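Q: Provided below are the primary sequence and the corresponding predicted coordinates.
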Amino acid sequence: MNNYRPKPPFEQPLRRLLDPSYPLCREDVLWALGFIKKKVADRAPEWSGLDRPQLLARFACFADMALLLLHRRSPSSEETDCFRTMLGELLPREQER
């Protein structure tokens, strides 16, 4: 039996952005912020099921990255780590075997 499951089109850019050796550029961050905005607007379970502290932490990370773009400043390693962690939580979980 073939267990191949096609990956949704958004997974490839997200996986690339999660690679610590891949430098985040402005276009990548803009794409990711737009993707997150759409997920929130669509009431995706990754966001709608969060408790208040988790939601506030993700919002703070989202806002930090958006402000960095406005001020045309490069993110620090801490900001990049926060953003990549948040993006990683948007990927579907692989099913346990």
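A: That came through, no problem. Numbering: from 1, shown residues only.
Q: contacts, neighbours, all on C-alpha from now
A: OK.
Q: do you know how far Val29 is from Asp81?
A: 13 Å (Cα to Cα, to the nearest Å).
Q: Looking at these two, which is more packed in?
A: Taking other Cα atoms under 10 Å, Val29 and Asp81 do not tie; Val29 has more neighbours (18 against 15).
Q: tell me which element that one is part of?
A: Using DSSP states H and E, Val29 sits within helix 26-41.
Q: which residue ends up closest to the midpoint of the chain in space?
A: Closest residue to the average C-alpha location of the chain: Leu87 at 2.1 Å, with Cα atoms, centre = their mean.
Q: who's in contact with it?
A: 14, 18, 32 (Cα atoms under 8 Å, 6 or more residues apart in numbering).
Q: and what of Lys39?
A: So Lys39 contacts Trp47 (Cα under 8 Å, 6+ apart).
Q: before we go on, here's another structure to hold up against the first:
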Amino acid sequence: MHDSHSPLLGGPKRIEQIFDPQHILCRDDLLWVLHYVQKKVAQKDPALLELPKPRLMRNFQYFGEAAVLLLSRSSAQGLDNERIRVCLLEAMHGLFQSGENEAAPPSNDYS
């Protein structure tokens, strides 16, 4: 796996860069976040274990949506930056502290 996907490289700085509205998202950003979340789940991160089940389901919903959006695009040029950013932010809910964490609007409610 490419080093830029490692959740240990960049950490909070990389997360803040990805969620900066001025930053143009690329395919590597999506892969990095998906890998970061996957590693946190595999490690049974205490921050995730403290989330209520409905919130965990919402995280999973957005994780899956980001993965599908990534797979459905042949290049990052076609990605809707704001939509992808919302999916990534919601998928990472509870794994980092940010003022934007609660500001991301849900796209749809499956509850």
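A: Great, that's in hand. Predicted, not measured: the structure shown is a model, and the values here were computed from it.
Q: coming back round to it: in the superposed pair, what's the mean gap between the helix holding Val29 of structure 1 and structure 2?
A: For helix 26-41 of structure 1, the mean deviation from structure 2 after alignment is 0.5 Å (mean Cα distance after the TM-score superposition for structure 1).
Q: thinking again about what came up before, can I get the buried part of the contacts of Leu87 of structure 1 as one ChimeraX selection?
A: Per 16 or more other Cα atoms under 10 Å, the buried members of the contacts of Leu87 of structure 1 correspond to this ChimeraX selection:
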select :14,18,32
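Q: how close does Asp80 of structure 2 sit to Met57 of structure 2?
A: Distance from Asp80 of structure 2 to Met57 of structure 2, by Cα to Cα: 23 Å.
Q: Tell me which of these two has more neighbours.
A: More crowded of Asp80 of structure 2 and Met57, by other Cα under 10 Å: Met57, with 15 against 12.
Q: The more buried one: which element?
A: Counting by DSSP H and E, Met57 of structure 2 is part of helix 53-72.
Q: Run through who's touching that helix.
A: 27, 30, 34, 48, 79, 84, 87-88, 90-93.
Q: Can you give me the buried ones in the helix or strand following that helix?
A: Next in sequence after helix 53-72 of structure 2, counting helices and strands by DSSP H and E, comes helix 81-91. Across helix 81-91 of structure 2, burial judged by 16+ other Cα under 10 Å covers 81, 83-91.
Q: and what of stretch 48-67 of structure 2?
A: Quick answer for stretch 48-67 of structure 2 (16+ other Cα under 10 Å): 48, 55-56, 58-67.
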